[in-house]
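Trainee: let's see this in three dimensions:
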Amino acid sequence: MRFTRILRAWQLYVLLLPSLVYIAVFKYWPMYGVQIAFRNYNPVDGFLGSPWVGLRHFIRFVNSFQFGQILANTLWIAVLGLLIAFPVPIILALLVNQLQSEKFKKFTQTVLYSPAFISTVVVVGIIFVLLSPRAGLVNNAIHLLGGQPIFFMGSPDWFRPVYVISDVWQNAGFSMVVYLAALAGIDPALHDAAKVDGASKFQRIRHIDLPGIMPVITVLFILALGNLLNVGFEKALLMQTSLNLPVSEIIQTYVYHQGLQQAQFSYSAAIGLFNSILNLALLLTFNSVARRANQASLW
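Mentor: Next up is the predicted model:
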């Protein structure tokens, strides 16, 4: 019976086939290499020929003197990014949605959305130029106001604020589009009825727009939590200097240094798998919490 239904709609399955092949080749097949984390991998012996060591690399990472610092650095940036970067697109979408002029509305969306197309390398280059202690625009403004120049990129205290603020500037507009699409699906009759009842714009935002996009907010928040520890590797690595390394060394950059620069393949694979397991645990936990609270969930 099921085979007959498949034959009847074979065109749809043909269209689906390239996506299934992509997922199988690039998502599931690489899982075969996860066993490196449990072996003392040697490229000459291969996956199966390398000796099995079990959880030795995981224990080594947890017991290392760098573990606490690296995990704390990753959590600091991730939590700050979640607390600051997650609400900003929602606020921007609610404000842009209230603009009356369609031309100005489209112009504002374009301006806010455009930074997402800038390469991370270019963004970090702009940061270094703007924050240069000698010729940077920010330090020139500080000097004109009577202050002393600040070496932002060499100060551990400034790494996290600069990272999070630049991340908000680059990605908030892209995330805003999702919420604008959700706002477009709200029935305009609700706003018309609220206007008749004398509701202000703030009251309509609070009682119509926010509840209308709350399922989208909940789902994206769960996904953000499931990706919490996957802090942007490229930007963190490019912003690293020898002076800010105590706060800029995160799990992703540590994996890069250990795996590619020092060729400790099994050790770095174990750290990456440890990070993925933590993300999966966060995703499952908060999805379960959302489902029990009768909110939108992933499943």
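Trainee: from here on, just use CA atoms for contacts and neighbour counts.
Mentor: Fine.
Trainee: hey, where'd the helices end up in the stretch 1-150 of the chain?
Mentor: 2-8, 10-23, 46-49, 56-63, 67-85, 87-97, 102-113, 120-130, 137-144 (DSSP state H, counting those that start in this stretch).
Trainee: okay if I get these as CSV plus distance to residue 286 and mean neighbour count?
Mentor: Shown next, in CSV, are the helices of the stretch 1-150 of the chain (distance: least, CA to CA, whole Å; neighbours: other CA atoms under 10 Å):
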stretch, distance to residue 286, mean neighbour count
helix 2-8, 35, 9
helix 10-23, 25, 11
helix 46-49, 35, 14
helix 56-63, 25, 15
helix 67-85, 14, 17
helix 87-97, 18, 18
helix 102-113, 29, 14
helix 120-130, 30, 16
helix 137-144, 40, 15
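Trainee: quick one, which of those gets closest to residue 33.
Mentor: Closest to residue 33 of those is helix 46-49 (CA to CA; 7.4 Å).
Trainee: which strands and helices lie in contact with the closest one?
Mentor: Helices and strands touching helix 46-49, by 3 or more CA pairs under 8 Å, 6 or more residues apart in numbering; DSSP states H and E: there are none.
Trainee: what lies in contact with that helix?
Mentor: Under the criterion CA atoms under 8 Å, 6 or more residues apart in numbering, residues 33, 35-36, 41 lie in contact with helix 46-49.
Trainee: repeat for stretch 271-281
Mentor: Contacts for stretch 271-281 (CA under 8 Å, 6+ apart): 34, 37, 57-58, 61, 225-230, 251-252, 255.
Trainee: reformat the residues you listed as CSV; add distance to residue 24.
Mentor: Shown next, in CSV, are the contacts of stretch 271-281 (distance: CA to CA, whole Å):
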residue, distance to residue 24
34, 15
37, 21
57, 28
58, 27
61, 31
225, 25
226, 22
227, 22
228, 25
229, 25
230, 23
251, 27
252, 25
255, 25
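Trainee: narrow these to those in strands?
Mentor: Among those, none falls in strands (DSSP state E).
Trainee: of all the helices of the stretch 1-150 of the chain, which one is nearest residue 162?
Mentor: Proximity to residue 162 (CA to CA) singles out helix 120-130 among those, at 8.3 Å.
Trainee: got the angle for the closest one vs helix 137-144?
Mentor: With axes from the mean of the first three to the mean of the last three CA atoms, to 10 degrees applied, the angle from helix 120-130 to helix 137-144 works out at 20 degrees.
Trainee: tell me which strands and helices helix 120-130 is in contact with?
Mentor: helix 137-144, helix 233-239.
Trainee: I'd like the next helix or strand past the shortest one.
Mentor: Right, the one you point to is helix 233-239. Sequence-wise, the next helix or strand downstream of helix 233-239 (DSSP states H and E) is helix 245-248.
Trainee: what packs against that next one?
Mentor: In terms of contacts (3+ CA pairs under 8 Å, 6+ apart), helix 245-248 is packed against helix 67-85, helix 156-184, helix 233-239.
Trainee: and this one, so I can compare the two:
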Amino acid sequence: MGEMKALVQGKKKNTVLHRMKKYRILYLLAIIPFAYLIVFRYWPIFLQFVLATKNYTIKGGIWGSEFIGLDNFAQLFHSREFKKILFNTVRISLLRLVCGFVPPIILSIMLFDMNSAVFRKISQSILYIPHFFSWVIVYAIAQVLFQNTGYINSFLNLLGIESKQFLMSERYFLPILIGSGVWKSLGWSTILYLAALTNINTELFEAARLDGAGPIQRIRYITLPGIVPIIVFSLMMNLGSILSAAGTEQILLFYNPTNYEVSDVIGTWLYRQGLGKMKYGLGAAVSVFESSVGLVLVLISNKLANKFAGLGIW
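Mentor: Below is the predicted model:
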């Protein structure tokens, strides 16, 4: 029995060596992407874990700084601000998901049902433009609309209503933030759903028309069932990035000390503490926490996407 097992293992070993020798050129070519992953992906992640356990100083560097174990994590979790920024992060991410998830689906169906292909292409091109605007441009547009002398306040003044501090108020911060984010990403988000809609058999729509089905009925019984897997997959993936979807780059432009209570998220707090106050170890601990939670959520979301939609990253 032992000789048989050794013989099988020897054959497997010879097979692997034979394949490696046969495809040696492909293995040599694979060295470049593997080296890229190690140097630019995995090595920085490892350094981040090391830095999170250090009391970092510029003089000592990552390896020469004092090792303090989990003290940075303890400081993070015992911070009075941590609960607030975690709550704000989750709230803004969920608001982005709720407010920005359904509109692209509706818009995709509207574009797909257009009879004129030329008008559809023109509409898509116009809708895609905001995606290519930087957040600086988006903020400049928001300023023109919502600042004290902006168009919105000018219109309110014409109606006899006093000007409102839209950009300096906690009350209006979230609507402006979420609204501008949805506007920027709305057109681009339709690409995935339009691609799914093109895979639906057009004969189903023709048969439904012959049977007297109206537009709403065709959407309900043909269009939506045809893109349900993509909808579920997209939803699960968005849930997996709930801690990183708050939009730090946008918030850094829109927020100010007057609305920190509702606008301060993990990314902005990390920017102020890690870079502003040079607490690099604490900043690394925050990043490790965010990445760890994100990894768990992605794994769970991927499993749910595979289960309910038959689609997943792996």
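Trainee: could you export the helices and strands packed on helix 245-248 of the first structure as CSV, including distance to residue 288 of the first structure?
Mentor: Listed next are these as CSV, based on distance: least, CA to CA, whole Å:
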stretch, distance to residue 288 of the first structure
helix 67-85, 19
helix 156-184, 23
helix 233-239, 29
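Trainee: wait, which of the ones you listed is closest to residue 13 of the first structure?
Mentor: That would be helix 156-184 among those, by CA to CA, at 28.5 Å.
Trainee: run the chain-centre distance for that closest one.
Mentor: Taking CA atoms, centre = their mean, to the nearest Å, the mean C-alpha location of helix 156-184 of the first structure is offset from the chain mean by 10 Å.
Trainee: equivalent range in the second structure for it?
Mentor: Under TM-score structural alignment, helix 156-184 of the first structure corresponds to residues 170-198 of the second structure.
Trainee: buried residues, that stretch. List them.
Mentor: In terms of neighbour count (16 or more other CA atoms under 10 Å), stretch 170-198 of the second structure has its buried residues at 170, 173-174, 176-178, 180-194, 196-197.
Trainee: check stretch 251-258 of the second structure too.
Mentor: So for stretch 251-258 of the second structure, counting by 16+ other CA under 10 Å, buried means 251-252, 254-256.
Trainee: next: stretch 196-215 of the first structure.
Mentor: Residues of stretch 196-215 of the first structure classed as buried by neighbour count (16+ other CA under 10 Å): 204-205, 208-209, 212-213.
Trainee: counterpart of it in the second structure, which residues?
Mentor: With TM-score structural alignment as the criterion, stretch 196-215 of the first structure aligns to 210-229.
Trainee: got the contact list for that stretch?
Mentor: Residues contacting stretch 210-229 of the second structure (CA under 8 Å, 6+ apart): 109, 193, 196-197, 200, 204-205, 208, 308-311.
Trainee: how far off centre is that stretch?
Mentor: That offset, for stretch 210-229 of the second structure, works out to 30 Å (CA atoms, centre = their mean).
Trainee: next: stretch 160-169 of the second structure.
Mentor: Relative to its chain's centre, stretch 160-169 of the second structure lies at 32 Å (CA atoms, centre = their mean).
Trainee: what lies in contact with that stretch?
Mentor: By CA under 8 Å, 6+ apart, stretch 160-169 of the second structure touches 143, 146-148, 153-154, 156-157, 172-173, 254, 256, 258-259.
Trainee: name the nearest of the residues you listed relative to residue 18 of the second structure.
Mentor: For the contacts of stretch 160-169 of the second structure, the nearest to residue 18 of the second structure is residue 254 (59.9 Å; CA to CA).
Trainee: so how far is residue 178 of the second structure from that closest one?
Mentor: 11 Å (CA to CA, to the nearest Å).
Trainee: aligned to residue 279 of the first structure, what sits in the second structure?
Mentor: With TM-score structural alignment as the criterion, residue 279 of the first structure lines up with residue 294 in the second structure.
Trainee: in which helix or strand would I find its match?
Mentor: helix 280-308.
Trainee: state the distance from residue 44 of the second structure to residue 36 of the second structure.
Mentor: The gap separating residue 44 of the second structure from residue 36 of the second structure is 12 Å, by CA to CA.
Trainee: what is in contact with these two at once?
Mentor: Counting by CA under 8 Å, 6+ apart, nothing touches both residue 44 of the second structure and residue 36.
Trainee: tell me, how many residues neighbour the residue nearest to residue 48 of the second structure when sequence neighbours are not counted?
Mentor: Of all residues not flanking residue 48 of the second structure in the chain, residue 284 sits nearest, at 5.8 Å (CA to CA, 6 or more residues apart in numbering). Residue 284 of the second structure has 24 neighbours, counted by other CA atoms under 10 Å.
Trainee: tell me which of the helices and strands packed on helix 120-130 of the first structure lies nearest to residue 110 of the first structure.
Mentor: helix 233-239 (23.5 Å).
Trainee: report the mean deviation for the helix holding residue 294 of the second structure after fitting onto the first structure.
Mentor: Taking mean CA distance after the TM-score superposition for the first structure, the mean distance separating helix 280-308 of the second structure from the aligned residues in the first structure is 1.9 Å.
Trainee: so how far is that helix off the chain centroid?
Mentor: Averaging C-alpha positions (CA atoms, centre = their mean) puts helix 280-308 of the second structure 12 Å from its chain's average.
Trainee: residues in contact with stretch 25-38 of the first structure?
Mentor: 47, 52-57, 265-270, 273.
Trainee: which one of the residues you listed is nearest to residue 220 of the first structure?
Mentor: Among the contacts of stretch 25-38 of the first structure, and counting by CA to CA, the member closest to residue 220 of the first structure is residue 273, at 23.2 Å.
Trainee: filter the contacts of helix 46-49 of the first structure to the buried ones?
Mentor: Buried by 16+ other CA under 10 Å: 35-36, 41, out of those.
Trainee: I'd like those residues laid out as TSV, including distance to residue 259 of the first structure.
Mentor: Shown next, in TSV, are those (distance: CA to CA, whole Å):
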residue	distance to residue 259 of the first structure
35	15
36	12
41	12
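Trainee: hang on, the earlier thing: map the residue nearest to residue 48 of the second structure across to the first structure for me.
Mentor: By TM-score structural alignment, residue 284 of the second structure lines up with residue 269.
Trainee: same deal with residue 136 of the second structure?
Mentor: Residue 136 of the second structure maps onto residue 121 in the first structure, by TM-score structural alignment.
Trainee: so which of the helices and strands packed on helix 245-248 of the first structure is nearest residue 16 of the first structure?
Mentor: Nearest to residue 16 of the first structure among those is helix 156-184; the distance by CA to CA comes to 24.7 Å.
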